[in-house]
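1. here is my input; please provide its structure:
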Amino acid sequence: MAPYESDDATAAARDEDLPTGRRKAARYVVPVAVVGVAAATIGLVPALADSGDPDLPKITAQQLIDKIAKSDVQQLSGTVKVSTDLGLPDLGGLESGLMSGAARGDGGGSSADPQSKLTELVSGTHTLRVAADGPDRQKLSLLESGSEYSLVHDGKDVWGYDSKSNEVYHSAGAESGGRHRTGQPPATPKNFADEALKAVDDTTSVTVDGTARVAGRDAYKLLIRPRQSGTTVGAISIAVDARTGLPLKFTLTPRSGGAAVLDAGFTQVSFAAPAASTFDFTPPKGAKVTEEKKGAEAPEHTREHATKGGEDLAGGLNGATVLGKGWTSVASFDTGGGAGLPSGGQGGALGGFLGSLGDQVSGKFGKGTVFSTRLVNALITDDGKVYAGAVTKDALVKAANAGK
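-> Modelled structure (predicted):
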């Protein structure tokens, strides 16, 4: 049961009709490399709203969440600005390389592979152009200095194209369509809002926080705040289009204060049908084309888990388990190697470098290193176990002690 509170001082309500909040092991999954921790936060992400607060009819938090749930925007085009400030150390580009390799599961591959390319969104500010025409046609373009990366979904085909390297990545088959069943391109405020709303349970306060203008449109603001201490999440604000119910802007701020950790939103949006040619793609002459290996397709049971979230999903993540509940839940899994960071003769320089980025801790679980960002923190124990979540260092140590 989740608490939904009105911004009216005399009204407070608990909504018993909403789905029970789910534990979100997926957003806490991190590779052992410390820089990979940030990749887990991509599912929670957004830009500055227009000035002015429109005068809109009163609405309760319950009604606004229902409006989001009933939203069925199938056609749109626009520009999305995404800014991420996790507070990662400057590793001179090493972090993006490691995260890309972790996303691919190897150290190489095509630069046009979307699983590696979109990890660039975990740091800095990026501009995206997005378009959608139903569940089978979407396009996302990541605009970079002097180059562009495009991800096009048309029917059973998914094409990734990196103009900088002139490389193409092609995936065909049923799974390709399954990745985009929502009818929306990835990395939009709706994706982020859907993930945040899954977190709502009795550990959460949800209120309507006034109105705003976003991308020239009137919007309501939904404010989500954890009630628990021990989490690094301060608040999540979602600007919801007053007419369509589509989330237009998503902002996540840390409990520690300061700038948003994740801030993404439309700066321009249209709900007219994009031109059919928007989704046409033919590999440019001379481009290197990499076909997705059939063996890379996830097993059916894994794809089913990916759509369910919560503990069902945790069961499909190499035995990951969830400790605790709500916003202070921690995902735990074993790397299987029986050892933590490389040290001594086993890559001492790398182990020493990574170790210098973290804090040494100890407890009933033994010893380990905590790697921290402004949102997601991870504890890697000396015997190869990983504990990760949007929680404080003390909460990680407590979870590790309890899980021992």
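2. when you work out contacts or count neighbours from here on, use the C-alpha atoms and nothing else.
-> Noted.
3. who touches Lys288 in this structure?
-> Applying C-alpha atoms under 8 Å, 6 or more residues apart in numbering, one finds that Lys288 lies in contact with Asn166, Glu167, Val168.
4. please enumerate the helices of this protein.
-> 61-70, 94-104, 114-117, 174-178, 189-198, 300-308, 310-315, 348-356, 393-403 (DSSP state H).
5. mind putting the ones you listed into TSV with distance to Pro284?
-> Below are the helices of the chain laid out as TSV (distance: least, C-alpha to C-alpha, whole Å):
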stretch	distance to Pro284
helix 61-70	39
helix 94-104	24
helix 114-117	18
helix 174-178	21
helix 189-198	31
helix 300-308	32
helix 310-315	39
helix 348-356	40
helix 393-403	49
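6. quick one: which of the ones you listed is nearest Thr267?
-> helix 189-198 (11.5 Å; C-alpha to C-alpha).
7. how far does that closest one sit from the chain's center?
-> Chain-centre distance of helix 189-198: 9 Å, with C-alpha atoms, centre = their mean, to the nearest Å.
8. buried residues in that helix?
-> Buried residues in helix 189-198, defined by neighbour count with 16 or more other C-alpha atoms under 10 Å: Pro189, Lys190, Asn191, Phe192, Ala193, Glu195, Ala196, Leu197, Lys198.
9. max pairwise distance over the residues you listed: which two?
-> Going by C-alpha to C-alpha, the pair spanning the buried residues of helix 189-198 furthest: Pro189 and Lys198, at 14.4 Å.
10. ok, the nearest residue to Gln75 once chain neighbours are set aside to Ala215 distance?
-> Leaving aside its chain neighbours, Gln75 sits nearest to Asp133 (4.5 Å; criterion: C-alpha to C-alpha, 6 or more residues apart in numbering). Distance, Asp133 to Ala215, by C-alpha to C-alpha, to the nearest Å: 20 Å.
11. let's compare: structure for the following, please.
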Amino acid sequence: MAPYEPEQDTSGTGELRAGRRKAARYVVPVAVAGVAAATIGLVPALATSGDPDLPDVTAQELIEKIAASDTQQLSGNVKISTDLGLPSFGGDMAGGFAPGGGGSDEGGDGKGSAADPQSKLMELASGTHTLRVAADGPDKQKLSVLDDAAEYSLIHNGDDVWAYDSKSNEAYHSKAEGKGSGERGSGEKGSGGKGSGDKALPEGVPSTPKELAEEALKAVDDTTSVKVDGTAQVAGRDAYRLVIKPKQTGSTVGQITVAVDSETGTPLKFTLSPAGGGSAVVDAGFTKVDFGKPAASTFDFTPPKGAKVTEADEAKAGTHRFKDGGKEFGGKEFNGKEFKGGQDLSGLNVIGKGWNSIAELELPGGQGLPTGGSGDVPADAQRLLDSLGDQVSGKFGSGTVFKTRLVNALITEDGKVYAGAVTKDALVKAANAAK
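-> So this is what the prediction gives:
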């Protein structure tokens, strides 16, 4: 098996950075879906067995192997678990606040769709889920979320992107960006990049080990240690274990472990462990994988008889309004200011570097969050804020730190936000230094 290897100092290794940059250009073609949140377990996503005896490799060589991987065809099952430490409120709170979610009403016109990927795939942000994936080049991908009695599928086939929710018998249809207009995506065809029109697919949290590994490799710099830490067997295939760790203190990330297929260089499993210990925050890996060409019929889709079909253009026509006790939000006054759902946050600034980077920005209107007593926040949302928040103070004044097991955010009383994968103390320090 590959031996334990001293930590590799990346500060003077241009080759490692070059390999990392090259790796970031390759995105596995099963990237048909993401989540509209910025973060995605409870138990290991899959069992690993044995320590296969493989030729020794260095971290640099393994990164280059990932970069050289050009997996265009595959099929299999992925088990993904996420544990951000968020409280459970029951019901469909998340869906109710997501665009197009079952609890939202787009201007009361009933144009919301239970099959809208932007809301449906929010479910991957918590709990454990089994996905069935398939890919045949950059223009054909399919991802299905499997439940006990239902299935949700997202299919990209050439010009068309279809989503179907069997539970509600609803379908959602859109055109791949650039199709029909002579435009193409920016990725190179055949490279597995996000080109060939698939930019129209939902983006956000990666949903496969390959995508997750690409994001981790982007963080490799002189603040990071990288080493090969033995071998494993994942989904019946021999793999190397690549371990990525922050060198800095103050990050909530403990380490990232990527199991890399020894033959193809394709990441088979991704695990993000928190610095505070306990279960993984993200654990995603193949339980079954086949690198052969999927059947062409895999990517065929016709809405079942009687299914409600929503076109993407129709869904975007309305303005989202969230309701609580008959009160509407969206295009209405929020904390004394008009707040629109799509309003941009302003004044973005990045403090620090590497794993300790903190985003500094301002809330719309330059005010802090409304308090529960003001009645401006839906009851479920206020309960979420109260359960996650810690009151803090310093040179910056006072504010509240909202916590997950990975990303924390400080919102000050004057509407400043400091957020990152860092500890509460690091956020307070950054806010004090900004004054």
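12. give me the TM-score for these two chains.
-> After superposition, the two chains reach a TM-score of 0.82 (TM-score structural alignment, normalised by the length of structure 1), with 364 aligned residues with a C-alpha RMSD of 3.1 Å.
13. between the two ends of stretch 403-417 of structure 2, how far is it?
-> Note: stretch 403-417 of structure 2 ends 13 Å apart using C-alpha to C-alpha.
14. what range does that stretch cover in structure 1?
-> Using TM-score structural alignment, stretch 403-417 of structure 2 corresponds to residues 372-386 of structure 1.
15. quick check: buried residues in the matching stretch?
-> For stretch 372-386 of structure 1, by 16+ other C-alpha under 10 Å, it's 372-386.
16. show me the residues you listed that map onto strands.
-> Secondary structure from DSSP state E places Ser372, Asn377, Ala378, Leu379, Ile380, Thr381, Lys385, Val386 of the buried residues of stretch 372-386 of structure 1 in strands.
17. most neighbours, which of the contacts of Lys288 of structure 1?
-> Neighbour counts for the contacts of Lys288 of structure 1 (other C-alpha atoms under 10 Å) peak at Val168, which has 25 neighbours.
18. list the contacts of the residue nearest to Val370 of structure 1 when sequence neighbours are not counted.
-> For Val370 of structure 1, ignoring the flanking residues on the chain, the nearest one in space by C-alpha to C-alpha, 6+ apart is Leu379 at 4.3 Å. For Leu379 of structure 1, the contact set (C-alpha under 8 Å, 6+ apart) comprises Gly368, Thr369, Val370, Phe371, Val386, Tyr387, Ala388, Leu396, Val397.
19. hang on, the fifth one packs against Ala378?
-> Pointing back at Val386 of structure 1 there. Yes - Val386 of structure 1 lies in contact with Ala378 (C-alpha atoms under 8 Å); the separation is 6.8 Å.
20. narrow the contacts of Lys288 of structure 1 to those in strands?
-> Applying DSSP E to the contacts of Lys288 of structure 1, the entries found in strands are Glu167, Val168.
21. out of the contacts of Lys288 of structure 1, the closest to Tyr220 of structure 1 would be?
-> Nearest to Tyr220 of structure 1 among the contacts of Lys288 of structure 1 is Val168, at 40.3 Å by C-alpha to C-alpha.
22. ok, that closest one - contacts?
-> Val168 of structure 1 sits next to Ser110, Ala112, Asp113, Trp159, Gly160, Tyr161, Asp162, Pro283, Ala287, Lys288, Val289, Thr290 when contact means C-alpha under 8 Å, 6+ apart.
23. distance check, the aligned residue in structure 2 for it against Asp116 of structure 2.
-> When structure 2 is aligned by TM-score structural alignment, Val168 of structure 1 is paired with Ala171. Ala171 of structure 2 sits 8 Å away from Asp116 of structure 2, going by C-alpha to C-alpha.
24. now Asp376 of structure 2
-> Counting by C-alpha to C-alpha, the gap from Asp376 of structure 2 to Asp116 of structure 2 is 28 Å.
25. the more surrounded of the two?
-> More crowded of Asp376 of structure 2 and Asp116, by other C-alpha under 10 Å: Asp116, with 28 against 19.
26. quick check: that one touching Gly100?
-> Yes - using C-alpha under 8 Å, Asp116 of structure 2 makes contact with Gly100 at a distance of 6.1 Å.
27. go ahead and confirm Thr84 of structure 1 touches Glu120.
-> No - the criterion here is C-alpha under 8 Å, and Thr84 of structure 1 misses it with Glu120 at 10.0 Å.
28. these two - which one has more neighbours?
-> Just comparing Thr84 of structure 1 and Glu120: by other C-alpha under 10 Å the higher neighbour count belongs to Thr84, 24 against 19.
29. and that one, what's its match in structure 2?
-> Using TM-score structural alignment, Thr84 of structure 1 sits opposite Thr82 in structure 2.
30. and what of Glu304 of structure 1?
-> So, by TM-score structural alignment, Glu304 of structure 1 is left unmatched.
31. next, count neighbours for Glu304 of structure 1.
-> Count around Glu304 of structure 1 with other C-alpha under 10 Å applied: 14.
32. with Ser71 of structure 1 instead?
-> Using other C-alpha under 10 Å, Ser71 of structure 1 has 15 neighbouring residues.
33. hang on, isn't it packed against Pro247?
-> No - at 9.1 Å, Ser71 of structure 1 does not count as touching Pro247 under the criterion of C-alpha under 8 Å.
34. sorry, back to before: wait, which of the buried residues of stretch 372-386 of structure 1 is closest to Leu223 of structure 1?
-> Using C-alpha to C-alpha, those come closest to Leu223 of structure 1 at Leu375, 17.9 Å.
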